[in-house]
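Participant: Let me see the structure of the following:
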Amino acid sequence: MPVLSPLGLDPSHPFPKILNKSLNIVVVLTGTDAFGRAGHLAVVRAPRSLPRIIQLPESLGGTQNFVLLSAVLSTFVDELFPGMDVRGAYQFRVTRNSELVVDEEEVENLALALRDELVDRGYRPAVRLEIAHDCPKPIVQTLLQNFGLSDNAAYRIDGSVNLNRVIQVYDLVQRPDLKYPPMTPRVFKAPEGIFAAVARKDVLLHHPFDSFGTVLELIREAAVDSNVLAIKQTLYRTGKDSGIVEALIQAARNGKDVTVVVELRARFDEEANLGLADRLQDAGVQVVYGVVGYKTHAKMLLIVRREGRKLRRYVHLGTGNYHSGTARAYTDLSLITADADIGNDVHQLFQQLSGLASKRTLDCLLQSPFTLHSGLLQRIERETQLALEGRPGRIIAKMNALNEAQVIRALYAASQAGVRIDLIVRGACTLRPGVEGISDNIRVRSIVGRFLEHSRVYWFGNDGRPELFCASADWLERNLLRRVETCFPVLDDNLVQRIHREVLQNYLDDNLNAWELQADGHYRKCEPQPGQAPHSAQQALLEVL
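Facilitator: All right, here's what the predicted structure looks like:
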């Protein structure tokens, strides 16, 4: 209670500014205070220094019991208003528009403009009010009026207004029997060094089953290798205390030419990325803020190394961020290669991002916003033509979300031509599968398991000569048309077969953690059929560690 500052509402105490997504209690009062002022409404703001989940001591029921801070405040709020009669206390939270508005065509310094915008982000216009389900309608109307919201912006919540906080319980409860057992990822072993191993053949990492430490070790090795001349990398989200950032700083201090493309507009990481850019620049790293009007979402690392009298490019391309935290919780794919054509493509992409290079024709990679969208449409059309000619057309694709209209129309046309299409889409999907005469040959499933599915893989049958791509992009309008993204082929046949086996067929066989999208937009939980063995895709990958 000592850290709380209740605010009674009256002409001298107008409705306070409420910070975005902060927990608040609106209190209904009657009676008069010490100054004779009649009570009506008050607001109690919960400081962010207080835990939202409180573990009870043994004397109050045992350490396995928890209470929400909002419940404690509502129950004991009368202690903040001695002599007044508390008629009701209701939790609420307001969500504000967090989109930063910067006219990138006009500003001379994007970093400075973003810093100015971040100052006011917590108090931008409100877009949603979440309020306790039993709050009286007049109180709800008062809150809506103060926030400038219409009736349909109010969401009555029977429970916590921020369920995200409940994740704290996992760490507080000491019940190993209720938790997944710890896992130890595979570590890529290269006694001769990573560069020698990659020079011999491409390396594929399937995170989190394969350790992300291999990527970090690649950059660390480059930072101290006297033959490494230059390092170029994109950074979208890195997390706190990033080992990759430390390695890049060390490389710059060791005299390497280091260029980093930092995406300042990575939503909710803008402030962190501004600080990251400052640290890198202070160490002598050349920092580029990407391209005006296009978020740089591509995951690329290029290392230029002197080998004898030649220069060789080593490349890392991935489907996920250079973030050691998410690499332990998300499924993603990493390809490390010394292929000359891929290396040249990545070099040209960095030329576009850091300089003013014109649009180039790439040998291997597809890129947004130039060739990825059209490249996908061409490959879907190719499978469609194969089916129309009586040959098997086949498409399997895995992604986080799908909404791009032209791609969806092309998939419908392919289905009607007889192409068998399997889509593994974790999140939002605006395509409707199984609609008679339109999408009979399309199946869509989502896998929800221990790890968050994040890898993007596109497989095209190509009349018996399969093409397989991994990408940073989902099949969303923003990714295909308004972002800088990379889509890279896997050229090693053994790695193609491995990805098809582990990431595609394995997930199509899942009958424990899979949900199939129905023609009416609902999802149906998959279950083993009679005589069918239960199969979890993620568990199968864990069992071979």
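
Participant: C-alpha only now, for contacts and for neighbours.
Facilitator: OK.

Participant: I'd like to check which residues are in contact with Leu41.
Facilitator: The contact partners of Leu41, by Cα atoms under 8 Å, 6 or more residues apart in numbering, come to Gly8, Leu9, Val26, Val27, Val28, Leu29.

Participant: Separate out the buried members of those.
Facilitator: Among these, the ones that count as buried by 16 or more other Cα atoms under 10 Å are Gly8, Val26, Val27, Val28, Leu29.

Participant: Redo those residues as a markdown table? Include distance to Asp134.
Facilitator: Compiled in a markdown table, the buried ones among the contacts of Leu41 are given as follows (distance: Cα to Cα, whole Å):
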| residue | distance to Asp134 |
| --- | --- |
| Gly8 | 21 |
| Val26 | 12 |
| Val27 | 13 |
| Val28 | 13 |
| Leu29 | 16 |
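
Participant: which one's the longest helix in the protein?
Facilitator: Longest helix in the chain by number of residues, with DSSP state H as the criterion: helix 372-388.

Participant: Downstream of it, the next helix or strand is which one?
Facilitator: With elements assigned by DSSP states H and E, the helix or strand that comes after helix 372-388 is strand 394-399.

Participant: Tell me the spacing between the residue lying closest to Pro392 once chain neighbours are set aside and Leu504.
Facilitator: Spatial nearest neighbour of Pro392, excluding adjacent residues (Cα to Cα, 6 or more residues apart in numbering): Leu386 at 6.4 Å. Remark: distance between Leu386 and Leu504 (Cα to Cα, to the nearest Å) = 22 Å.

Participant: hmm, back to that, in the longest helix of the chain, which residues are buried?
Facilitator: Those would be 372-374, 376-377, 379-388, for helix 372-388 by 16+ other Cα under 10 Å.

Participant: and which of those is nearest Val86?
Facilitator: Closest approach between the buried residues of helix 372-388 and Val86, by Cα to Cα: His373, at 59.7 Å.

Participant: Could you report the neighbour count for the closest residue to that closest one other than its chain neighbours?
Facilitator: Spatial nearest neighbour of His373, excluding adjacent residues (Cα to Cα, 6+ apart): Leu480 at 5.5 Å. Counted by other Cα atoms under 10 Å, the residues lying close to Leu480 total 24.

Participant: To compare against the first, here's the next sequence to fold:
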Amino acid sequence: MNREVQQNLKDPALHLNRELAQLEFNFRVLAQAEDASVPLLERMRYLCISCTNLDEFFEVRVAVLRQQSALGELRPGPDATPPSEVLARIRERALTLVKAQYDFWNTILLPELEREGVRFSKRDTWTVKQKRWLQGYFRNEILPVLSPLGLDPAHPFPRILNKSLNLAVVLKGRDAFGREGHMALVRAPRSLPRLIRLPAEVAESAYDFVFLSSILHEFMDELFPGMQVKGSYQFRVTRNSELFVDEEEVENIALALRDELRGRGYAKPVRLEVADNCPKGISDMLMQNFELTEPEVYRCEGPVNVSRVNAVYDQLDRPDLKFPLFLPRVLPAVIEEQSLFEAIRERDILLHHPFESFGPVIELVREASVDPDVLAIKQTLYRVGNDSPLVDHLIEAARQGKDVTVVIELLARFDEEANLRLANRLQEAGVQVVYGVVGYKTHAKMLLIVRREQGVLRRYAHLSTGNYHQITSRLYTDFGLMTSNPDIGEDAHLLFLQLSGLGPIIKLKCLLHSPFTLHKGLMEKIEREIEHARAGKPARIIAKMNALNEGSVVEMLYRASQAGVQIDLIIRGACTLRPGLPGVSENIRVRSIVGRFLEHSRVYWFQNDDTPEVYCSSADWMERNLLRRIETCFPIRDPDLAKRVYDESLANYLADNTLAWRLEPDGSYTRLAPGDHPPHSAQQTLLTQFTQ
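Facilitator: Got it, this is the predicted structure:
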């Protein structure tokens, strides 16, 4: 490959912007809501997901970009787009997305829900009986916890909590102290539900809900007796939620993180949402107080924060409006063996969630906690969820006198507080808790059990693409491998030693790990496919992941395409590679699957001259995963299991023509349709296969 071509591959025009690619994912989520073939309440959930995703996008990505732009930090990515320009383009796309969300809510979802007996009643539709009941609810349940704040020199604009619902109230007349009409702010009580269900005796439909904000609007005058409420307007501010803890400068990261968390809710604002009927004078006043400008203001043609309606999903006993229930399969090998250790010793066990139960993982830890032959348990925890039985079993193991070590990532975004509580609980039970490595998030998913068998120590390992989270294991697609392979066990042992003991660089036998060998190993495997293609041998790469944005990997894939390697990428979220460019990426195809389950597994397949290698990993091909995190990548060496991974996660998904979207060279996505071919849904195929 000559120098000129190599230089061309660094051309910014060959790379899509990562933030815009990430934002684009939410249009595909919203398209699921707009799909009439999806059950109605699930369509509501997809709308809510697109809204909460957009919140997080502003809290993290937009916040960082605004900070870079304000400080003049011109650190564009491989696409070389300055932060200020990216922000302008985000504004344009976000406005389009917000309009589409509210159009769907107002013109499609509300009428269709009402036809099914699910009603979100507005103030102008309330009957006399309903209004009387709601007034009683306001006086008995809401009014006692409200604390309105009048704005004057003695009461300056208060600090507004991140994403809290507030109302700006315009008043006329004199208050008790003789002050002429002024403004006040009312914060919706966080202790009360945002949606109130009307009782059967006053409801107009089977399920009749009223927004808390509507009740506040209607009875606001009772908060200000003797004054006239000229208007009340909802608003919500989104703040920077990216925590910064200088890990090299603090002596105790847990204490430093607690301090940071206290201030997160009041960090620098990045977005202001206001009701569409909010007068310009009010929105200008809010902008001034939040130090925002017009491009950071978004007008909502409906309730601010529509995602709150997701709370009614579990209240509705309407299985006909939801996805059909399914029971994950439990592997026969797990059921038949008296001991999971016996089953794993016999043969590696592969679990494909959510189609197969997460129960065996919990059972393995439970069995280890009470087994007198188990000496030690080591586990990484990134996100684990509340009331996890895994945590209970780890605590029981410590109480049974076993050596239990848990590596907890305190900086798992938006789970920081939960992980701090978890760390305290484990430490109080005698578990040795490690917070990972300074400057590198521990994102690896590993479990290692050391057991004495006939006088010899044997290691049992579980490695996974997903978190040890019982709830998300029913919602996310992931692979987990249970094995007693000595090489994998030894590698896992060395990794835990490195995490807990902060030892030197280690050499592993079969695992690849970030930030040391995973990036290099991927580049070498892609290079090997290039050499095979040039030699006229079969050369192909198939990879499934959440995101791809690491510049050097993108360039290496371009090189592989130029050499004739056939490349298929299944990337759920952001992808900065441009497929289908003549002379550069015409041999690369990229698709995204958005369906009932969140695609979360990471699988890499290399043809390797018809001796395929299959890897599963906790890492996406992103800069942070490959270069700035602790990640693992493990081979699937059992031929039958490797074939399963290929068939279920790769070939199956490449055949999908109902949930798949094709990435175009310009960064847009086109939804695929069956056309003359039989419809094929990858997720439904697996549901059918595993629940028969």
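
Participant: Remind me what the longest strand seen in the first structure packs against, helices and strands.
Facilitator: Longest strand in the first structure by number of residues (criterion: DSSP state E): strand 85-96. Helices and strands in packing contact with strand 85-96 of the first structure are listed as strand 24-30, helix 69-76, strand 126-132; criterion 3 or more Cα pairs under 8 Å, 6 or more residues apart in numbering; DSSP states H and E.

Participant: Read off where it ends up in the second structure.
Facilitator: On the basis of TM-score structural alignment, strand 85-96 of the first structure is assigned to residues 228-239 in the second structure.

Participant: Stretch 463-475 of the first structure now?
Facilitator: The alignment of stretch 463-475 of the first structure onto the second structure (TM-score structural alignment) covers residues 609-621.

Participant: Can you give me the end-to-end span of the matching stretch?
Facilitator: OK, stretch 609-621 of the second structure end separation, Cα to Cα: 23 Å.

Participant: Which residues belonging to stretch 148-161 of the first structure are considered buried?
Facilitator: So, applying 16+ other Cα under 10 Å, buried residues of stretch 148-161 of the first structure: Leu149, Ala154, Tyr155, Arg156, Ile157, Ser160, Val161.

Participant: With distance to Leu118 of the first structure and secondary structure as added columns, please give those residues in JSON lines.
Facilitator: Output for those, formatted as JSON lines (distance: Cα to Cα, whole Å; DSSP: H, G, I helix; E, B strand; the rest coil):
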{"residue": "Leu149", "distance to Leu118 of the first structure": "23", "secondary structure": "coil"}
{"residue": "Ala154", "distance to Leu118 of the first structure": "26", "secondary structure": "strand"}
{"residue": "Tyr155", "distance to Leu118 of the first structure": "27", "secondary structure": "strand"}
{"residue": "Arg156", "distance to Leu118 of the first structure": "29", "secondary structure": "strand"}
{"residue": "Ile157", "distance to Leu118 of the first structure": "29", "secondary structure": "strand"}
{"residue": "Ser160", "distance to Leu118 of the first structure": "27", "secondary structure": "coil"}
{"residue": "Val161", "distance to Leu118 of the first structure": "24", "secondary structure": "coil"}
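
Participant: ok, those vs Arg96 of the first structure, which is closest?
Facilitator: For these, the nearest to Arg96 of the first structure is Leu149 (11.0 Å; Cα to Cα).

Participant: which residues touch that closest one?
Facilitator: Taking Cα under 8 Å, 6+ apart as the criterion, Leu149 of the first structure is in contact with Ala126, Val127, Arg128.

Participant: Burial check on the alignment partner in the second structure of Pro433 of the first structure, number of neighbours?
Facilitator: In the second structure, the residue matched to Pro433 of the first structure (TM-score structural alignment) is Pro579. Using other Cα under 10 Å, Pro579 of the second structure has 28 neighbouring residues.

Participant: Surely Pro579 of the second structure touches Tyr669?
Facilitator: No: the pair Pro579 of the second structure / Tyr669 is not scored as a contact, 11.4 Å apart, by Cα atoms under 8 Å.

Participant: can you give me the helices in the stretch 251-400 of the second structure?
Facilitator: Listed in chain order, the helices of the stretch 251-400 of the second structure (DSSP state H, counting those that start in this stretch) span 253-264, 280-290, 332-336, 340-346, 359-370, 389-399.

Participant: re the thing from before, confirm that the residue nearest to His373 of the first structure sits in a strand.
Facilitator: No: secondary structure of Leu480 of the first structure (DSSP: H, G, I helix; E, B strand; the rest coil): helix, not part of a strand.

Participant: so how far is Leu372 of the first structure from it?
Facilitator: 7 Å.

Participant: and what of Arg443 of the first structure?
Facilitator: Note on Arg443 of the first structure: its distance to Leu372 of the first structure, by Cα to Cα, is 23 Å.

Participant: can you check Gly325 of the first structure too?
Facilitator: 29 Å.

Participant: still on that earlier bit, buried among the contacts of Leu149 of the first structure? Make that a PyMOL selection.
Facilitator: In PyMOL, this line selects whichever of these come out buried by 16+ other Cα under 10 Å:
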select buried, resi 126+127+128
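
Participant: Switch the contacts of Leu149 of the first structure over to TSV; also include distance to Gln529 of the first structure.
Facilitator: Formatted as TSV, these follow (distance: Cα to Cα, whole Å):
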residue	distance to Gln529 of the first structure
Ala126	49
Val127	45
Arg128	43
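
Participant: I want to check the contacts of Leu149 of the first structure in the second structure. Which are still in contact there?
Facilitator: Checking these against the second structure (both residues aligned by TM-score structural alignment, their matches' Cα atoms under 8 Å), the contacts still present are Ala126, Val127, Arg128.

Participant: Relative to Ser368 of the first structure, which of those residues is nearest.
Facilitator: Val127 (31.2 Å).

Participant: Quick check: the aligned residue for the closest one in the second structure?
Facilitator: Checking TM-score structural alignment: Val127 of the first structure goes with Val270.
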